[in-house]
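Participant: sequence? don't have it. structure:
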């Protein structure tokens, strides 16, 4: 069978689908991944088919438009920022590419930002599978991630926040799906409405890349919502670190990793770097600082106990660290937890605050420090906290459980079961 996957967003949004795709390929199926042109080589290096979604996500992430969205400090601002006219035009162009990727497929697996997948599957008479890299299915157990670090008002409120999130995501993409469909077919799709609540049946399930050791599976979820572990790529056994990196690791005790990707931006780069270097000195730790896309800036003079790198595979680097300090993207958080070393999250926006709080609740890291409150003193104190015996033990135990889970394999089987059920029922 040919299974099309529709992805949107950054590398962290794309990588889990490659892992899921590889699990399906191992079971004998073809997998086509539609992703930003930035990730063509990334997809094809794993032997999966690539389908173009126009737009370089790296350039988009550095645009003023994306930076404005990243500054949103509450859910309403976040959704409003993504409804700007410039985003609307970009999203409309993406619909055409996504639909082309669906042609000829036996099933469609789609990211929550690619809701066209549901309607394309309906049109092509094939099953659709919602595959999300974060929990979004309504539950009374905990609030949606965009609301997670805010005051909670009980179980009904928790469930309401998930419904608000679902509707907000639908508001972002629904208009573009509707416009594309009118342009393509001269009408709106049949039964045109928010698809997320419809993705909880045997023939239209939801898959979540999430460890039940991080968020236990709620009792009020349908059996057709699958949450069996993160979708991780297998470590690249052929990776050889640059000699400078290997020499630094061999020269002393395990260092602390610090990296914020592109999230901090060039304007804050020198300030952020100064804070980090001073905090590492105060805490008595060696450090590896990942520059990212302008997020950190190498000073002219540098202490021998600090190394700047462009980057390295997290699955190789993190287990060799004393702790990992990062912005709290879902993918980076998952890798940090899998590594079994303590984490410290410095959230900048959106769901990063939730991951920061959850890591601390699990005892696997220090209390998160929002970027706006960050200084060398509180960062040094938090780094010292990650090195306590209790935190290190809990991080190690959690990492061991996460590494034991086979999330991608379980979700791949759920996709196959869905397709078989769909055809058995004659849908």
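Facilitator: The structure has been received and is ready for your questions. Computed from a prediction, not measured in an experiment: that's the story for all the values here.
Participant: please count neighbours and contacts with C-alpha atoms only from this point.
Facilitator: Will do.
Participant: so where do the helices sit in the stretch 301-427 of the chain?
Facilitator: Listed in chain order, the helices of the stretch 301-427 of the chain (DSSP state H, counting those that start in this stretch) span 314-317, 330-339, 352-361, 376-386, 389-404, 407-424.
Participant: quick check: which of the ones you listed is buried the most?
Facilitator: Neighbour counts (mean count of other CA atoms under 10 Å) averaged over each of those peak at helix 330-339, with a mean of 24.
Participant: for that helix, packing partners?
Facilitator: Applying 3 or more CA pairs under 8 Å, 6 or more residues apart in numbering; DSSP states H and E, we find helix 330-339 packed against helix 11-26, helix 314-317, helix 352-361, helix 389-404.
Participant: go with 6 Å
Facilitator: The elements that helix 330-339 packs onto, with contact taken as 3 or more CA pairs under 6 Å, 6 or more residues apart in numbering; DSSP states H and E, are helix 389-404.
Participant: for the helix it packs on, name the packing helices and strands.
Facilitator: Applying 3+ CA pairs under 6 Å, 6+ apart, we find helix 389-404 packed against helix 330-339.
Participant: next, the angle helix 11-26 makes with the helix it packs on.
Facilitator: Computed with axes from the mean of the first three to the mean of the last three CA atoms, to 10 degrees, the direction of helix 330-339 lies at 70 degrees from that of helix 11-26.
Participant: residues contacting helix 330-339, please?
Facilitator: 12, 318-319, 399, 402 (CA atoms under 6 Å, 6 or more residues apart in numbering).
Participant: of the helices of the stretch 301-427 of the chain, which is nearest residue 159?
Facilitator: helix 352-361 (16.1 Å; CA to CA).
Participant: next one: the closest one to chain centre, how far?
Facilitator: From the chain centre to the centre of helix 352-361 is a distance of 14 Å (CA atoms, centre = their mean, to the nearest Å).
Participant: and the contacts of it?
Facilitator: Under CA under 6 Å, 6+ apart, the answer for helix 352-361 is 145, 148-149, 328-329, 345, 347, 365-368.
Participant: swap in 10 Å and give it another go.
Facilitator: Contact partners of helix 352-361, identified using CA atoms under 10 Å, 6 or more residues apart in numbering, comprise 73, 143-150, 214-215, 326-330, 333-334, 336-337, 342-347, 364-370, 391, 395.
Participant: could you pull out the helices in the stretch 51-200 of the chain for me?
Facilitator: Using DSSP H, counting those that start in this stretch, the helices of the stretch 51-200 of the chain run over 57-62, 64-70, 75-81, 85-102, 116-124, 155-185.
Participant: tell me the spacing between residue 421 and residue 54.
Facilitator: In this view, residue 421 and residue 54 are 34 Å apart by CA to CA, to the nearest Å.
Participant: now residue 390
Facilitator: Counting by CA to CA - residue 390 and residue 54 are separated by 48 Å.
Participant: let's bring in a second one:
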């Protein structure tokens, strides 16, 4: 059954406004697209625009080919008609337009923040020093208004937070968007160099830029600890909410902006980050701005506790740390992306934020989502580049709009669950799940262990960091489903305050902050939101799994669980009821489902994602790494540190 969707149009201030199915009547919904103009981009007359003194003429023929295109009224999926698409790169030719690089160069005008002295400064990728062609994409030469019209014709945001695109009458635009990915593609000669790693790796100062919930941060802690064993100094920069979590693991912490509780609430209410009501958009903008503006300090400022100097010599980041590539460009250091959900375009499955019925359009879905994200953050990014990084702004449809296709990328999931697609090149690794193994140090309350041993293995139900609009209603559904199926249950309260009841039934136990790797092996099956880390832990424990997704990649993992037949079809949180949850519990308790889950657990158990992640990071480092001075990682001189603190607060020069 088709659901209502929201088309895209713009008001006079450049705000993207939701439309009805015919694209005519405003519905009062605002899509998460940044309203501010690009820094340094001036509107020209007669449909032309200029960027940093480089002129672009209007491609009237391109606009005429897409004008009049209608957005499809069907909202069940991201609907892409790829008939008539040209082979990517078939019409590209060098000219004097905006340069589309495989890797952003180190700018000469950024010397004020470049690492100096004994600190190392590396190119951002192995391809940087190679000669790269220049491409003239017509989309880059359109005026701002013309670009907006293209998006109006292409994009519809569905009520479930995913994207629908109709390119039936806009094949030239789709061809150019696919060409963006072709420009980003790995150079043909990189395969000859990427595995030439026979050198010893010097001890480096590495910063990890991680944005998200606890489930996003946790695998990076395991990754950081293993890198430390190689002698690297690793700083994990993430939200202040996770300061104690990071430091208790023995990893250096630095605060990033943004509050994961606020962001998780925003994402849950709006089914992701692409659709938002007018009252919500300012919240999201504030969070994004805080994150972006905190990135440079995380890479260059001394440790806040010890005062030990720090200048990142390599950056590891997840994609939501928007701005990572721009900081790496300014500092001239290598950047390696790691993530728990697919972000690299592929023809084998669609973007997790898109539902695409035609396999021929899978790759295009990544480019469209990437473009929408870039459109939403471009104002913040270009302001950040200009003010803090001293770099020129980035053009609207530039291949630098946020794509990671040209960067070394590691995906933190098991290849037994999602094998590496055949069209992901040598820059991409599927390393496996990265487990922190917190359960080895966990000391459960005595009454909890006694309750577990008192009867049959229970069903775990919890939604982690996901907020709940009506926690009492969801709790009631859970209790009734457990009663109907005759099962014992463990309810994890999480951030949604699940289990808020005056009297807890004898067959139900409420927990808070219990490590999943300790708990799940003691459960018969698990029901959760589908976060990558929770999903991984459940699979390693051999637990049949029901996923109740809220937004984003949770639907992707729900589909993977169902495809492996170790769980039922995912139940979106908005559709959760007693009948569906009861049926899901019965499905998970079937012997053949448990058998498949145990077989999958054996495959996951034989993988070591943390070791593979470290190996991938080392392998993709630039080959010309100099050995840093032996004093690089020595503790700071105490007197020198005190003088630095005094200088921060004293505005007058000190005299002897």
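Facilitator: That came through fine. Predicted model only: the values in this text are computed from it and were never measured.
Participant: just to revisit the earlier point, of all the helices of the stretch 51-200 of structure 1, which lies closest to residue 229 of structure 1?
Facilitator: Among these, if distance is taken as CA to CA, the winner is helix 155-185, at 20.6 Å.
Participant: corresponding residues in structure 2 for the next helix or strand after the closest one?
Facilitator: Next along the chain after helix 155-185 of structure 1, taking DSSP states H and E as the criterion, comes strand 206-208. Counting by TM-score structural alignment, strand 206-208 of structure 1 falls onto residues 409-411 of structure 2.
Participant: just stretch 113-124 of structure 1 next, same as before
Facilitator: The aligned range for stretch 113-124 of structure 1 in structure 2 is 320-331, by TM-score structural alignment.
Participant: my guess is residue 231 of structure 1 contacts residue 16, does it?
Facilitator: Yes: in this structure residue 231 of structure 1 lies within contact range of residue 16 using CA atoms under 10 Å: 5.1 Å.
Participant: okay, and the common contacts of those two?
Facilitator: Going by CA under 10 Å, 6+ apart, residues that sit against residue 231 of structure 1 and also against residue 16 are 133, 209, 331, 408.
Participant: closest to residue 264 of structure 1 out of those?
Facilitator: Using CA to CA, those come closest to residue 264 of structure 1 at residue 331, 17.2 Å.
Participant: circling back: just the buried residues of the contacts of helix 352-361 of structure 1.
Facilitator: Among the contacts of helix 352-361 of structure 1, the ones that count as buried by 16 or more other CA atoms under 10 Å are 143-149, 214, 326-330, 333-334, 336-337, 342-347, 364-370, 391, 395.
Participant: just the ones in strands from these, please.
Facilitator: 326, 343-345 (DSSP state E).
Participant: distance to residue 219 of structure 1 for those - can I get that in a markdown table?
Facilitator: Formatted as a markdown table, those follow (distance: CA to CA, whole Å):
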| residue | distance to residue 219 of structure 1 |
| --- | --- |
| 326 | 32 |
| 343 | 28 |
| 344 | 30 |
| 345 | 29 |
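Participant: tell me which two of those sit farthest apart.
Facilitator: 326 and 343 (7.9 Å).
Participant: so what sits against both of the two?
Facilitator: 257, 333, 336, 356.
Participant: which of the residues you listed sits closest to residue 61 of structure 1?
Facilitator: residue 333 (19.4 Å).
Participant: trace residue 351 of structure 2 over to structure 1, please.
Facilitator: Matched across to structure 1, residue 351 of structure 2 falls on residue 144, judged by TM-score structural alignment.
Participant: make that residue 448 of structure 2, sorry
Facilitator: Match for residue 448 of structure 2 (TM-score structural alignment): residue 245.
Participant: can I assume that match sits in a helix?
Facilitator: Yes: Residue 245 of structure 1: assigned to a helix according to DSSP: H, G, I helix; E, B strand; the rest coil.
Participant: that one: neighbour count?
Facilitator: For residue 245 of structure 1, the neighbour count with other CA atoms under 10 Å is 17.
Participant: list the residues that contact it.
Facilitator: Contacts for residue 245 of structure 1 were tallied using CA under 10 Å, 6+ apart; they are 251, 288, 307-309, 312, 317.
Participant: again with residue 365 of structure 1
Facilitator: By CA under 10 Å, 6+ apart, residue 365 of structure 1 lies in contact with 323-325, 336-337, 341-345, 356-359, 382-383, 385-388, 390-392, 394-395.
Participant: same deal with residue 258 of structure 1?
Facilitator: For residue 258 of structure 1, the contact set (CA under 10 Å, 6+ apart) comprises 273, 276-277, 280, 287-291, 296, 308, 323-327, 344-346.
Participant: give the aligned equivalent of residue 176 of structure 1 in structure 2.
Facilitator: Match for residue 176 of structure 1 (TM-score structural alignment): residue 380.
Participant: hmm, back to that, of all the helices of the stretch 51-200 of structure 1, which lies closest to residue 4 of structure 1?
Facilitator: Evaluated with CA to CA, these place helix 85-102 nearest to residue 4 of structure 1, the distance being 6.0 Å.
Participant: residue 234 of structure 1 matches what in structure 2?
Facilitator: In structure 2, residue 234 of structure 1 lands on residue 437 (TM-score structural alignment).
Participant: which residues touch that match?
Facilitator: 218-219, 222, 515-518, 537.
Participant: where in structure 1 does stretch 524-531 of structure 2 fall?
Facilitator: The aligned range for stretch 524-531 of structure 2 is 322-329, by TM-score structural alignment.
Participant: the matching stretch: end-to-end distance?
Facilitator: Stretch 322-329 of structure 1 has an end-to-end distance of 20 Å (criterion: CA to CA).
Participant: same check, this time on stretch 2-15 of structure 1
Facilitator: 19 Å.
Participant: so where is that stretch in structure 2?
Facilitator: Stretch 2-15 of structure 1 corresponds to residues 205-218 of structure 2 when matched by TM-score structural alignment.
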